[in-house]
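Trainee: Based on what follows, work out the 3D shape:
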Amino acid sequence: MLHWDGWGVAQNRERALHLLQMAAEAGHRTAQHNLGVAYDNGYELVKSHNQAFRYFSLAARQGCRDSMYCLGSFYYLGEGVAQDYAKARYWYRKGAQLGQVESMADLGRCYQRGVGGRRNQRHALFWFTKAVEAGSVRATTWLGLEYTLKPTEDWAKARYWLEQAAEHQQSHAMYLLGIWAAEGWTGDEKIADALFWFEKAVQSGHNRAGLRLAELQGEQF
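Mentor: A predicted model of the protein is given here:
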C-alpha cells in the first residue's frame, strides 16, 4: 500500500499490485479485499467482476466484513456471479452482524421489500435503526418509508425520518415527501408542499420527481 499511494517511496502501482497479489495468495484478507476493489473498479487492472468476486469471496470467508457487503451486492446485482437474492441476504446479514453499516442498510431493505425471503417489518425496522445509529444517511429514508407501511404504521415517525433524510440531501426522501403531499397520505392533498419537495428532489437529481413535478405543473397550467 505504500507503493500504491507513494508514501515514503516512489509511487509504483504495478509493484503495489504484484505485492498485493502475493499477499492475497498467501491468505492476507485485507490484500484480498483490496484486490477485489481494484478488479471491481478497474484500478490499474482490467476491470473484472469475476476476479473481484473471487477475491471478495476469499476475504469474506476469512471474516472481512467489507467483503461480505461486497459479496452481498454482487449476488444482489448478479455481477460476477448468478443473481441470487437469498445469498445476497445471507452475506448482508453476515456483514451486518459484524457492524458493517451498509450491510445493515441493505439487509433492512431486503426485509422491507421481501427480497431473498419473506418481508419482515420487525427485522426491517431493527436493521434500519441500527444502520441509522451507525451513521447511514441512506437508511434514514428507508426507515421513514417503513413507518408508512402496515402493520407498524406511525406517520409521525415516518415524517420525522423522511425530513431528517431530506435535510441530508437524500433525494428519494424528498420525492416520498412530495408523493405524501400530492396524494394526501394523512389527509388533504397539499399541492404547494408537493411542488416544493418535487423541485428539491429534481435539484438533487431524482428523475421520477421530475415527471411528477411536470404532471403537477401541467395540471396547474
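
Trainee: Please count neighbours and contacts with C-alpha atoms only from this point.
Mentor: Will do.

Trainee: got a list of contacts for the helix or strand hosting Phe196?
Mentor: Here Phe196, judged by DSSP states H and E, is contained in helix 191-203. Contacts with helix 191-203, where a contact means Cα atoms under 8 Å, 6 or more residues apart in numbering, come from 171-172, 174-175, 177-182, 209-210, 212-213, 216.

Trainee: just the buried members of those residues?
Mentor: 171-172, 174-175, 177-182, 209-210, 212-213, 216 (16 or more other Cα atoms under 10 Å).

Trainee: Out of those residues, flag the one nearest to Ala60.
Mentor: Of all the buried ones among the contacts of helix 191-203, His172 has the smallest distance to Ala60: 30.9 Å, by Cα to Cα.

Trainee: Next one: that closest one from Ile179, what distance?
Mentor: 10 Å (Cα to Cα, to the nearest Å).

Trainee: Report the distance from the helix holding Phe196 to the chain centre.
Mentor: Centroid separation between helix 191-203 and its chain, computed with Cα atoms, centre = their mean, to the nearest Å, is 24 Å.

Trainee: And whatever helix or strand comes next after it, what does it pack against?
Mentor: Next in sequence after helix 191-203, counting helices and strands by DSSP H and E, comes helix 207-220. Under the contact criterion of 3 or more Cα pairs under 8 Å, 6 or more residues apart in numbering; DSSP states H and E, helix 207-220 touches helix 191-203.

Trainee: Which parts of the helix it packs on count as buried, going by neighbours?
Mentor: Neighbour counts over helix 191-203 (16+ other Cα under 10 Å) mark 191, 193-202 as buried.

Trainee: same thing with stretch 23-43?
Mentor: Using 16+ other Cα under 10 Å as the test for burial, stretch 23-43 gives 24, 28-40.

Trainee: who does the helix or strand hosting Leu71 touch, helix- and strand-wise?
Mentor: Element membership for Leu71, per DSSP H and E: helix 65-77. Counting contacts by 3+ Cα pairs under 8 Å, 6+ apart, helix 65-77 is packed against helix 49-60, helix 85-97, helix 101-113.

Trainee: next up, for comparison:
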Amino acid sequence: MAYMGDMVRPICRDGATLDYVAAAKAYGSRCDAIGSIPRGGVLVFLAVMLVLAVAPMRSARGGEQPVKMRLIFPPSDADKKDLALLQKEADGGNPKAQFLLGMRYSEGVGVSQSGTEAMKWYRRAADRGYARAQFNLGVMCDRGRGVPVDYAEAAKWYRLAAGQEVAAAQHNISVLYDEGKGVRRDSTEALKWRRLAAEQGIVEAQYLLAHAYRYGGGVLRDDREAAKWFKLAAAQGNAYAQFELAVMYDYGEGVPQDKFEAVEWYGRAAEQGVPEAQNSLAVMYDEGEGLTRNKEESLYWCRLAAEQGDSVAQNNLGWAYREGDGVAKDYAEAVKWLRLAAGQGVTIAQNNLGLMYLEGQGVKRDEPEALRLFRLAAAEGNGYACCNIGEMYVKGQVVEQNYEEAMKWFRLAAEKDGNDAAYWIGWLYEEGKGVLADPDEAAKWYRIAEGRKDPNGLLSIGEMYEKGLGVPGSISNAEKWYRKACRAGEKDACERLKRLAGK
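Mentor: Below is the predicted model of the structure:
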C-alpha cells in the first residue's frame, strides 16, 4: 500500500531511502587547547528531502553557524632553554624569556604546572608588546586558566596580537565577534579578521570562511568562493571541509560536476570518521557513481554511519533490511534502524516505519500506529505520507472511507515530486469517486503519472480490486491494473498476473 521514496522519485506504496538532505546543522571547531592547534570541526546534519526505494539518500551539510575553535601556540624544541638561564633573562625583562617561562609554567615543563605563574609571566611579556604572549594571555582569559574567565580581557589581548599579524589571534578574535563575547556581536568585524586568518593558512578560519560563503554569514552566498576556501581547508586535512567539497563536486555547485572528485573527497572525510561522508560514500557505491558499483562496500559505509547516529544512514540501512537489498531480509532489523531514524525526525523514516506497522513487518500489525506515523511525516510535508493517508481514506482503513478526503491528501502529495498520487487522482476522476467523473481529467493525471514512471500506484490500485479494499472485488479490474504496472516495470505486478492466471 503505502509509499516511500526511492532515490530520485518516491512513491506511495513501496517505501524508500533518502538521497539528498536539504537542511543541516553544522558545528565547526574552535581552537582552544594549549599546546595544540586542532584541525577540523564537528558538523551535524538533519535530513529533509526524500528519494526512492532503490537508492539510498546522501546526508546533508550545514546551515547554522558552526561552533569555532580557538588556538594557542605550542612550545617548540628551540624554545627549551636551560631553566636557570631562562629565569635570569625573564627577571631581567627579556619579553621572549618571559613568554617562554610562562609557557613552562603553563605546560609544567621543568617546573610545577601553575596557571597563576603562567599568567604572571605572560602578562609581563604581553605588556612589553610580545605578540605570542599577548595571544596566549588572551587564551588564558578566554578559558579561565589561572584567572576567572574574562572575555573582554581576552578580546583585548587577541586584538593586540592580531594587530601584529598573529594568525591564530585573528581567528580567535573573529570567533568572539561572532559570538558576541567580550565585544559587541559584529559579523563584519568577524569576517574581516577571519579572512586575514584564512589568508595566513589557519584551517579553521578557511573552513568557516567557506561556510559563510556557502550558507550565508556576513557575506553574499557564493559557491565558487566557498569551493575555493573549502579546497584549501580540505587540503590541510579538515574532514568537514573535505565532506563539503565532495558535496559540491557531487552536485556541481561552485565547481564543475565531477563524480570522481566527489568520491575522492567523500572517501577522505569518511576515513576520518565523518558519518555524513560515510553515508554519502555508501550511496556512491550503491549507485556506481564515480566508482564501480559495490553493494558490499555500500553497506559497510552505510552501517558505519548509522552506528554513529547518522539518521539518513539509519533510514537507508533499515530499508535495505526491509527489502533484502544486499543483506538477508530481516524485518526486525529494519524496524530497529527505521525507528532510530524516525526518532530523529527523519520524515521518510517515519513514513517507512508506518509501512512496517501497516503491513505487520517486524512488528505486530497496527494500522492506527501506521496512520499516526504517516500523519507525523505528512505534517512536515512528506509527500509519500500524504499519499499513504489518501490511500487509507480510499480503502477505509482506520478511518471512515471518504473519497473527498482522499482526494485532498492525494492533491497535497501530488505537489511533491516522486510519489504515486497522480495515479490515484486519475483513478478517482475515472471512477467519479469524491469528484464528478471526468475522463479527460483522468487521462491528464494518468499522463502525469506515466511521465514520472512510478508503477507502484498502478500496483496498489490492482491490489485494491483484487482484495476488495474500499471497492467491490474484481479480478478482471485487478488484472487490468496489474498489467499496466507490469508494463511499467513493476516486477511484483508481473508475478501477480501469473498467479491470477493460474487460478
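
Trainee: on that earlier part again, after superposition, how close is the helix holding Phe196 of the first structure to the second structure?
Mentor: By mean Cα distance after the TM-score superposition for the first structure, the fitted helix 191-203 of the first structure averages 3.6 Å away from its aligned residues in the second structure.

Trainee: picking up where we left off before, and among the helices and strands packed on helix 65-77 of the first structure, the most buried is which?
Mentor: Among these, the stretch with the highest mean neighbour count (mean count of other Cα atoms under 10 Å) is helix 101-113, at a mean of 26.

Trainee: Please pull up the helix or strand immediately following that one.
Mentor: helix 121-133.

Trainee: Relative to the second structure, which residues correspond to that following helix?
Mentor: Aligned using TM-score structural alignment, helix 121-133 of the first structure spans residues 295-307 in the second structure.

Trainee: Please compute how far the matching stretch lies from its chain's middle.
Mentor: Put simply, stretch 295-307 of the second structure sits 16 Å off its chain's centre (Cα atoms, centre = their mean).

Trainee: what's next to it, contact-wise?
Mentor: Stretch 295-307 of the second structure is contacted by residues 274-276, 278-279, 281-286, 312-314, 316-317, 326 when judged by Cα under 8 Å, 6+ apart.

Trainee: so how far is Leu43 of the second structure from Gln344 of the second structure?
Mentor: The spacing between Gln344 of the second structure and Leu43 of the second structure, counted by Cα to Cα, is 16 Å.

Trainee: what about these two, which has more around it?
Mentor: Between Gln344 of the second structure and Leu43, Leu43 has the larger neighbour count (other Cα atoms under 10 Å), namely 25 against 18.

Trainee: The more buried one and Glu244 of the second structure: what is the separation?
Mentor: Leu43 of the second structure is 10 Å from Glu244 of the second structure, by Cα to Cα.

Trainee: now swap in Thr292 of the second structure and tell me
Mentor: Using Cα to Cα, we find Thr292 of the second structure at a distance of 23 Å from Glu244 of the second structure.

Trainee: more neighbours, the two?
Mentor: Shown here are Thr292 of the second structure and Glu244; by other Cα under 10 Å, Glu244 has more neighbours (29 against 11).

Trainee: Show me what that one aligns to in the first structure.
Mentor: Match for Glu244 of the second structure (TM-score structural alignment): Cys70.

Trainee: In the first structure, what stretch matches the helix or strand where Glu117 of the second structure lies?
Mentor: Using DSSP H and E, Glu117 of the second structure maps to helix 115-127. The aligned range for helix 115-127 of the second structure in the first structure is empty, by TM-score structural alignment.

Trainee: next one: stretch 342-350 of the second structure
Mentor: Here stretch 342-350 of the second structure aligns to the first structure at residues 166-174, judged by TM-score structural alignment.

Trainee: ok so, going back, the buried residues of stretch 23-43 of the first structure in helices, which ones?
Mentor: Those of the buried residues of stretch 23-43 of the first structure mapping onto helices are 24, 29-40, per DSSP state H.

Trainee: These into TSV, with extra columns for distance to Trp7 of the first structure?
Mentor: Below are those laid out as TSV (distance: Cα to Cα, whole Å):
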residue	distance to Trp7 of the first structure
Ala24	21
Arg29	22
Thr30	18
Ala31	17
Gln32	21
His33	20
Asn34	17
Leu35	19
Gly36	22
Val37	20
Ala38	19
Tyr39	22
Asp40	24
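
Trainee: Quickly name whichever of these is closest to Ala52 of the first structure.
Mentor: Gly36 (4.0 Å).

Trainee: Now do the same for that closest one: its match in the second structure.
Mentor: Taking TM-score structural alignment, the alignment pairs Gly36 of the first structure with Ala210 from the second structure.

Trainee: list the contacts for the nearest residue to its match once chain neighbours are set aside?
Mentor: Nearest residue to Ala210 of the second structure in three dimensions, chain neighbours excluded: Ala226, at 4.2 Å (Cα to Cα, 6 or more residues apart in numbering). By Cα under 8 Å, 6+ apart, Ala226 of the second structure lies in contact with 209-214, 254.
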